[in-house]
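Chemist: Any chance you could fold what I've pasted below:
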Amino acid sequence: MYAPTRTVVDTSESSSGPRADGPAPPAPPRRGWRRWAMDTRPLRRPAYRRLWASTAVTAVGSQLTAVAVPKQIYDITGSSAWVGTASLAGLLPLIVFALWGGAIADSMDRRTLLLITNTGIAVTSLLFWVQAVAGLESVAVLMVLLAVQQAFWGLNAPARSASIARLVPEDELPAANALGSTVMQTGQVAGPLLAGALIPVVGLPELYLIDALALCATVWAVYRLPALPPLTARVARRAGVREIVEGFRYISGHAVLLLSFLADIVAMVLGMPRALFPQLAAETFAPYGEGFALGLLFAAIPIGAVVGGLLSGTYSRARRHGWMVIGSVVVWGAAVAGSGLSGNLWLAVAFLAVAGIADMVSMVFRGAILLSAATDEMRGRMQGVFTVVVAGGPRLADVLHGTAGSAFGPRTAVAGGGILVVVVMLALAAAMPALRRYRV
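Modeler: As a prediction, this is how the structure comes out:
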């Protein structure tokens, strides 16, 4: 556990405990361009490799369903309002079950929990396919299935993330997070493109079926993981409100954990400008073609994140994790501000791509801090809160930026949000030194 009175983690307490794999074979020296390329050391560990492979498979498959659900709802209703309502219908179950799932992940074998939840997600995808093939055309059924799927995902995500620290040593946590985040970001780019190409060929219902089949591969990969029970007998076998509250108390008592969450909230709530992309495409960048500009704006941040992941060898061995978080959030804010000040589409996209790289670095080291600065018996709950912050922050940003864009114009709102990120993050770093001093 991170000791508040020290600036260095006591590895005898914060270590992952006994890992599922034995020692990995020594990595060859990294020379030339390999020093810049993605750090793949965690993939030498079979258990982590299985978990990562399952993530890679579902990263694309899940995006097929993410495209199919709003497309089907729009086909039924002809209303974007219904599409937005359906998105909100999945948010509340995600928040509730992510918090509860974190507590459950700290009280039982995480492999068992992953098996149960991945199976539940697969069955839900299969039910999506059944209703589409049956031609029910019921928005209510789609919203219920979406809520159930998001509930399973909320239960799954904390256990999956918390398990990483049991599968790789502490010094490889940033590299493991970079590998996982890169395939997820790649899925967000490739999945929608694949869905768009497949719908005219195989039809919308088959997207659900492909996702369900991909999840079967995920269940098999998780089945082959070793058991991941709680490490100590002190761990409570309950997972209720009291245990969830204990997780929040734990965060409040550890400044570096609290600051890692605040850094993400600052970056996403104040600086995520996606709600303004349609207005920017229609007004500022209309001469480039509205549809073309909109596609580039939405793709820029994920593409930058993928590039940041592929180049993770440049930073994954850094030990000053706190400074890496502070620096990446400041760069994110400055790049977002630059995109807002740019009247040229290509320059704005370039700034957003830089923001995506910074976001990847931030995700890598915030994730590493949550896994290394918390004890194993609290990691599930930390990841549950992390899931809520990641899911909720951009949605709050949509409301904030949409309102600001209507009042002050989209470019002013984007630039102002980015500048606020820089100012607030630097103020937090100056006022609370725990994050600056944190290293492994």
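
Chemist: switch to C-alpha atoms for all contacts and neighbour counts from now on
Modeler: Fine.

Chemist: helix or strand for the closest residue to G380 other than its chain neighbours, which one?
Modeler: Ranked by C-alpha to C-alpha, 6 or more residues apart in numbering and with sequence neighbours excluded, the top spatial neighbour of G380 is G102, at 4.1 Å. Take DSSP states H and E as the rule and G102 turns out to sit in helix 80-105.

Chemist: in that helix, what counts as buried?
Modeler: In terms of neighbour count (16 or more other C-alpha atoms under 10 Å), helix 80-105 has its buried residues at 82-83, 86-87, 89-105.

Chemist: What helices and strands are in contact with the helix or strand just after that helix?
Modeler: Counting by DSSP H and E, the next helix or strand C-terminal to helix 80-105 is helix 110-134. Where contact means 3 or more C-alpha pairs under 8 Å, 6 or more residues apart in numbering; DSSP states H and E, helix 110-134 is packed against helix 139-167, helix 205-223.

Chemist: quick one more, to check against the first:
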Amino acid sequence: MDTSESSTAPQTPAPASAEDPPVRRGWRRWAMDTRPLRRPAYRRLWSSTVVTAVGSQLTAVAVPKQVYDITGSSAWVGYASLAGLVPLMVFALWGGAVADSVDRRKLLLVTNSGIALTSLLFWFQAVAGLESVAALMVLLALQQAFWGLNAPARTASIARLVPAEELTAANALGSTVAQTGQVVGPLLAGALIPVIGLPELYLIDALALCVTLWAVYRLPSLPPRAAPAKRRAGLREIAEGFRYIALHKVLLLSFLADVVAMVLGMPRALFPQLAGETYAPYGEGLALGLLFAAIPIGAVLGGLFSGTFSRARRHGWMVIGAVVAWGVAITGFGLSDSLWLAVAFLALAGVADMVSMVFRGAILLSAATDEMRGRMQGVFTVVVAGGPRLADVLHGTAGAAFGPRAAVAGGGLLVVAVMLGLAAAIPALRRYHV
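Modeler: Have a look, this model is predicted:
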């Protein structure tokens, strides 16, 4: 019997086996690489992600719906989103430093408990009929603060649970689940709201988080490897994280690659205008839904067939190629008159985004020391959360000035040019391999 499976007490993770897995043949070599799931500790962490990927999206839909129901204003929906973004970014940076100074398992238990509590409070205010936008914004800010503390510890823990050669496969598994949640969660929320109402969506999320807590409780202990005297989490430690990035160009380039792709090439702010103008003959509602769903669907497909790329060793070239492919696909989307061709290009962009996520995540976990992984993931969380929102402002402004299709195509071309320029000017990413 596997004693690590049967015991609920925290344990120190055993060294991962270095034995090479059997070579997969036929269609199996193209399918998702599931080797990390053979490791009980990683399997628990991943299973908790499966549960919350859908549950969190229920709340992500319920909050803006409730804000709009109360105010009748899309502007207030935007203000609520900003109320969640600021604490997420602040606490992700601090949470990265905390994750490098404490037992990450304990931090995950505390922060998941906080997220579950806020979900219960969301449910309580909805059942009580408070109809207070201020209360919703406070709860959203609190929830996102807990999430900012949670995310760096969760991702940084992966490198302690699987061997280095399985990091890309582990990232592909996690990213596929997250993207699937972004597709299934909103669809499920849309179907459930008319049947059970908003309060019950919050309650389902809270119950799902209880399952997550159990899975995290059964993880092994993940204490910091640094000396006790170094276990601090203040402004100086956060600044040390940024200095570490500046001194390690492969890490800096991995962050810049995501900024280039998301800020210059994420055109979601223009989807409503394109659906109402360029693709109106197909039906505005249908067009809008397909445009928003296409990238996550492509990412899920990329994850399901991640065996085609997850064993690549030149991680730097994979990131460069994926970002360039994203830019080319976005350019094709901008030039498309046909809705179906546009959706196909966006799906291809989703595949490229999945490849980029997998290898950027692997670089952050393998190129950084364990003492710095939490802070790297904190910065990563800020980049992932902030990049698309900056893109909304940039593309919205460019779309008003040059037209939506020109703005989209121009942004895609800029992604290609800037990424190739960075790769040529700074060879660290090109040379990085495992």
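
Chemist: What's the match for the residue nearest to G380 of structure 1 in structure 2?
Modeler: Correspondence of G102 of structure 1 to structure 2, assessed by TM-score structural alignment: G96.

Chemist: again with S260 of structure 1
Modeler: Match for S260 of structure 1 (TM-score structural alignment): S254.

Chemist: Quick one: neighbours of that match, just the number.
Modeler: 23 (other C-alpha atoms under 10 Å).

Chemist: That one against A362, yeah?
Modeler: No - S254 of structure 2 is beyond contact range of A362, at 10.1 Å (criterion: C-alpha atoms under 8 Å).

Chemist: where's the aligned partner of L45 of structure 2 in structure 1 relative to P205 of structure 1, distance?
Modeler: Aligned by TM-score structural alignment, L45 of structure 2 pairs with L51 of structure 1. As judged by C-alpha to C-alpha, to the nearest Å, L51 of structure 1 and P205 of structure 1 stand 28 Å apart.

Chemist: Enumerate every residue touching the match of L45 of structure 2.
Modeler: With contact taken as C-alpha atoms under 8 Å, 6 or more residues apart in numbering, L51 of structure 1 is in contact with 221-222, 225.

Chemist: Show me what counts as buried in the strand or helix carrying it.
Modeler: Assigned by DSSP H and E, L51 of structure 1 belongs to helix 46-77. For helix 46-77 of structure 1, the neighbour count (16+ other C-alpha under 10 Å) marks 46-70, 72-74 as buried.

Chemist: Quick one: map F248 of structure 1 onto structure 2.
Modeler: In structure 2, the residue matched to F248 of structure 1 (TM-score structural alignment) is F242.

Chemist: Same question for Q188 of structure 1.
Modeler: Under the alignment by TM-score structural alignment, Q188 of structure 1 pairs with Q182 in structure 2.

Chemist: And V130 of structure 1, what's its match in structure 2?
Modeler: In structure 2, V130 of structure 1 lands on F124 (TM-score structural alignment).

Chemist: Okay, its match and L341 of structure 2: tell me how far apart.
Modeler: Taking C-alpha to C-alpha, one finds F124 of structure 2 at 45 Å from L341 of structure 2.

Chemist: Then A92 of structure 2?
Modeler: A92 of structure 2 is 38 Å from L341 of structure 2, by C-alpha to C-alpha.

Chemist: What is the neighbour count of R360 of structure 2?
Modeler: Neighbour tally, R360 of structure 2, other C-alpha under 10 Å: 27.

Chemist: The aligned partner of A300 of structure 1 in structure 2 is in what secondary structure piece?
Modeler: The criterion is TM-score structural alignment: under it, A300 of structure 1 has A294 as its aligned partner in structure 2. Per DSSP H and E: A294 of structure 2 is located in helix 284-304.

Chemist: Give me the buried stretch members for that helix, please.
Modeler: Buried residues in helix 284-304 of structure 2 (16+ other C-alpha under 10 Å): 284, 287-288, 290-304.

Chemist: Kindly report the same for stretch 101-120 of structure 2.
Modeler: 101-109, 111-120.

Chemist: how big is the offset of the helix holding L51 of structure 1 relative to structure 2?
Modeler: Compared with structure 2 after fitting, helix 46-77 of structure 1 has a mean deviation of 0.3 Å; criterion: mean C-alpha distance after the TM-score superposition for structure 1.

Chemist: between that helix and helix 110-134, how many degrees?
Modeler: Helix 46-77 of structure 1 runs at 30 degrees relative to helix 110-134, counting by axes from the mean of the first three to the mean of the last three C-alpha atoms, to 10 degrees.

Chemist: Just give me the neighbour total for the equivalent of P226 of structure 1 over in structure 2.
Modeler: The equivalent of P226 of structure 1 in structure 2 is P220 (alignment by TM-score structural alignment). Neighbourhood size, P220 of structure 2 [other C-alpha under 10 Å]: 23.

Chemist: Using the three-state scheme, assign P220 of structure 2.
Modeler: Using DSSP: H, G, I helix; E, B strand; the rest coil, the three-state assignment for P220 of structure 2 comes out as coil.

Chemist: Please look at it and R105 and confirm they touch.
Modeler: Yes - when contacts are counted by C-alpha under 8 Å, P220 of structure 2 is listed as touching R105 (7.3 Å).

Chemist: quick one, what contacts the residue mapped onto R231 of structure 2 from structure 1?
Modeler: When structure 1 is aligned by TM-score structural alignment, R231 of structure 2 is paired with R237. Applying C-alpha under 8 Å, 6+ apart, we find R237 of structure 1 in contact with 107-108.
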